[in-house]
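J.: Predicted model and sequence below, questions to follow.
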Amino acid sequence: MISRSSFLLKTFYIRGYRFASQLTYERYGDPLEVIQLQNQSTENDTLKAKEVRVGIRAAPINPADINQIQGVYPVKPTLPAFGGNEGFGIVEEIGSNVTALSVGDHVIPAASGFGTWRTQAISNENSFYKIDKRIPMKYAATLQVNPCTAYRMLKDFVDLKEGDVVVQNGANSAVGRYVIQIGKILGFQTINVVRKRENIDELKQELESLGATKVYTEEEFLKNSRTIKSRLALNCVGGRNSLGIASTLQHDGIMVTYGGMSKQPVQGATVRGMKNQQKIKN
């Protein structure tokens, strides 16, 4: 499920010449102040031997994109830079020595910081991953970060077996929703913590329809946490919230921190003695 804004990009023509639109910034700061829309002619663009021209069809707007423009994100592209980290495009032209891609292939950027807020990009073929054409555009455009983060956290830190319990906060985030769905496919039980809100029953039903085993508000979780024994805890909130999910860990459990939405220090439990805590970059 997509929970982020996205926009479509189209190359346009003026008096027979092809132009590319791009959102660029030359300094870090408030996106409303530093982002500029530029229209650049592509009439005389010539591809090098290993380069490809990709028409970017869609790109999301993520909190990380805003943080990157502000200059507070770990990945800092060389300035001037294009906005956007994720996106989906179609190969329109290839250089003479390109071997991995063909015209018409569907692709996504191979690394963060590429800059997807533009209608087209020319870069080395290794800058892109080829993806299955059956993937719908909105999912292709948001494939690079959140689904991969969820999968790697479920697979890289603990050798989970079918029936094992995974507990997570921020469960209604994009990563949280993918954890639920991938966990369901792999046979894991997911205990999911969310903030209380007016439509809490509707949210619970939505997450349960994705495969969530249990969905608790923070208050409900505190009442039930002593009965939960997990092998993996996924933390994107920090503060006392991270202490709560950490307290469910078995003696060999691991808590993985991939975000800090509360902007409070991560707190770890001593009640059940976590073996380790690990942090990853989102």
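T.: Sure, I can see it.
J.: only C-alpha atoms for contact and neighbour calcs from this point on.
T.: Fine.
J.: what about the helices in this structure?
T.: Taking DSSP state H as the criterion, the chain contains helices spanning 31-34, 63-70, 137-140, 146-156, 174-186, 200-210, 218-224, 239-246.
J.: and among these, the most buried is which?
T.: Stretch with highest mean neighbour count among the helices of the chain: helix 239-246 (a mean of 24; mean count of other Cα atoms under 10 Å).
J.: Now do stretch 272-282: everything it contacts.
T.: The list of residues contacting stretch 272-282 from outside it, by Cα atoms under 8 Å, 6 or more residues apart in numbering, reads 145, 149, 246-259, 268.
J.: same thing but at 6 Å, please
T.: Taking Cα atoms under 6 Å, 6 or more residues apart in numbering as the criterion, the residues outside stretch 272-282 that touch it are His251, Asp252, Gly253, Ile254, Met255, Val256, Thr257, Tyr258.
J.: want to compare, so here's the second one:
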Amino acid sequence: MSLYRRSFLAAALLGAARAHNIRRLSRCQALVYANHGDPSRVIQLKNVDLRPVGPKDVLVKILAAPINPSDINMIQGTYAILPELPAVGGNEGVAQVVEAGGRVASLQIGDWVIPRDAGSGTWRTAAVFDEDDVIAVPRDIPLLAAATLGVNPCTALRMLADFEHLQPGDSLIQNAANSGVGQAVIQIAAARGIDTINVLRDRPQFARLSDRLKALGASHVIKEDALRRPDLEELFKTCPKPKLALNAVGGKSATELLRHLQVGGTMVTYGGMSKQPVAVPTSALIFKDVKVRGFWVTRWKRQHSNGAVRATLAELCALLRQGKLSAPACAEVPLSDYRRALDAAAQPFAAAKQILIT
């Protein structure tokens, strides 16, 4: 189904909701877990009660919600923040306001909204949120881009902006370049004239994936083992050594990124896919004076005002409208078929982000 068709249907649903008084909705379907563990085992589709809509609340229909690694970690019980159990899965998504409390000032019926913070439980058909817990996004951006806007692109933009002053002609290096964050980094950097050196694990159809990343704006795509070969220096004859390294893997991969940083450069770690610690060579600290930092977009949002979060989202939406940013490759799955989506999200070398459609 095309995004234009889906937008039309969303508008039709809104009209139907008004006509049939959806504001009396008191229950929804949700993917609930009562215990931590393997998501495919502990997640269940249930009918759950919605709390009444208060004066500062909005009732929303969830339109689309992705399955992110942080969602899986939260269900497993290994994430930095854990909601009280039983809980509804999902930290991200886009919803449409179908009812607003009498004292709601910033939102109106029909608005698209995304959660401001993690732990909101977006894997459901409807929800009641406090007005301050959601942020409006424009309805003229693609639905899947809106559903995946609040985590990966925000992470990419803040890491590009907050750690090194990158100018056109500068370069950065990143591992896990095919991830949602990695794809956003490639596109935002390309829009700013920044070269990207993108590192991937070797895999079947590597060439096809490399071509796809280059179509997004990747300057260079290399395999992990190329980081350890002397001939990588040939690349730096046409591309400056990177000021910034973005690490989502850890272990040896992170150490290799550090080796190729400029003197005084920064490595930012935002993930740990290998589950191995980041080892920093003594020589990198002494002779190259590298800086080693961490980033978590949830903390950033909690430390900044709604205005700062809205400004970041506005910059991303402008790139979307200009065709300089797009949603990652996505597979749309009905909420009722959640087990298939969870299984696909757990596969190595996943080609697409799983999006639950309600």
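T.: Happy to help now that I have it. Bear in mind the structure is a predicted one, so any value in this text is a computation, not a measurement.
J.: most neighbours, which of the contacts of stretch 272-282 of structure 1?
T.: For the contacts of stretch 272-282 of structure 1, neighbours were counted using other Cα atoms under 10 Å, and Met255 has the most, 32 neighbours in all.
J.: Excluding sequence neighbours, find me the nearest residue to it.
T.: Leaving aside its sequence neighbours, Met255 of structure 1 sits nearest to Ala233 (Cα to Cα, 6 or more residues apart in numbering; 4.5 Å).
J.: ok, the residue in structure 2 that that neighbour lines up against - contacts?
T.: Structural alignment places Ala233 of structure 1 opposite Ala245 in structure 2 (criterion: TM-score structural alignment). If you count contacts by Cα under 6 Å, 6+ apart, Ala245 of structure 2 has them with Leu172, Ile173, Gln174, Met267.
J.: who touches Thr42 of structure 1 in this structure?
T.: Residues Arg18, Phe19 are the ones in contact with Thr42 of structure 1 under the rule Cα under 6 Å, 6+ apart.
J.: how far away is it from Val107 of structure 1?
T.: As for Thr42 of structure 1, its distance to Val107 of structure 1 is 21 Å (criterion: Cα to Cα, to the nearest Å).
J.: Likewise for Asp159 of structure 1?
T.: Per Cα to Cα, Asp159 of structure 1 is found 31 Å from Val107 of structure 1.
J.: So between these two, which is more surrounded?
T.: A side-by-side neighbour count of Asp159 of structure 1 and Val107, using other Cα under 10 Å, places Val107 first with 24 against 10.
J.: can you tell me how far the residue mapped onto the more buried one from structure 2 sits from Leu160 of structure 2?
T.: Taking TM-score structural alignment as the criterion, the aligned counterpart of Val107 of structure 1 in structure 2 is Val113. To Leu160 of structure 2, Val113 of structure 2 is 25 Å away according to Cα to Cα.
J.: any idea how far stretch 12-19 of structure 1 is from the chain center?
T.: Distance of stretch 12-19 of structure 1 from its chain centroid, counting by Cα atoms, centre = their mean, to the nearest Å, is 34 Å.
J.: What separation do you get for the equivalent of Met255 of structure 1 over in structure 2 and Gly119 of structure 2?
T.: Under the alignment defined by TM-score structural alignment, Met255 of structure 1 corresponds to Met267 in structure 2. Summarising the geometry, the distance separating Met267 of structure 2 from Gly119 of structure 2, computed by Cα to Cα, is 28 Å.
J.: quick one: contacts for the residue nearest the centre of structure 2?
T.: In structure 2, the C-alpha nearest the mean C-alpha coordinate belongs to Asn152, at 2.5 Å (Cα atoms, centre = their mean). Residues touching Asn152 of structure 2, when contacts are defined by Cα under 6 Å, 6+ apart, comprise Gly180, Val181.
J.: In structure 1, what residue corresponds to it?
T.: Under the alignment defined by TM-score structural alignment, Asn152 of structure 2 corresponds to Asn146 in structure 1.
J.: can you tell me how far its match sits from His251 of structure 1?
T.: Taking Cα to Cα as the measure, Asn146 of structure 1 falls 29 Å from His251 of structure 1.
J.: and if you look at Ala140 of structure 1?
T.: Going from Ala140 of structure 1 to His251 of structure 1 by Cα to Cα gives 39 Å.
J.: just Leu9 of structure 1 next, same as before
T.: Counting by Cα to Cα - Leu9 of structure 1 and His251 of structure 1 are separated by 50 Å.
J.: Gln181 of structure 1 now?
T.: Look at Gln181 of structure 1 and His251 of structure 1: by Cα to Cα, they are 26 Å apart.
J.: now swap in Ser5 of structure 1 and tell me
T.: In this structure, Ser5 of structure 1 and His251 of structure 1 are separated by 40 Å, where distance is defined by Cα to Cα.
J.: for Ala59 of structure 1, same thing?
T.: Relative to His251 of structure 1, and taking Cα to Cα, Ala59 of structure 1 is found at 42 Å.
J.: swap in Asn241 of structure 1?
T.: 20 Å.
J.: Then Glu202 of structure 1?
T.: Computed as Cα to Cα, the Glu202 of structure 1 to His251 of structure 1 distance reads 35 Å.
J.: now Pro60 of structure 1
T.: Counting by Cα to Cα, the gap from Pro60 of structure 1 to His251 of structure 1 is 40 Å.
J.: Quick check: closest non-adjacent residue to Asp261 of structure 1.
T.: One correction, residue 261 of structure 1 is Met, not Asp. Closest residue to Met261 of structure 1 apart from its sequence neighbours, by Cα to Cα, 6+ apart: Val237 at 4.6 Å.
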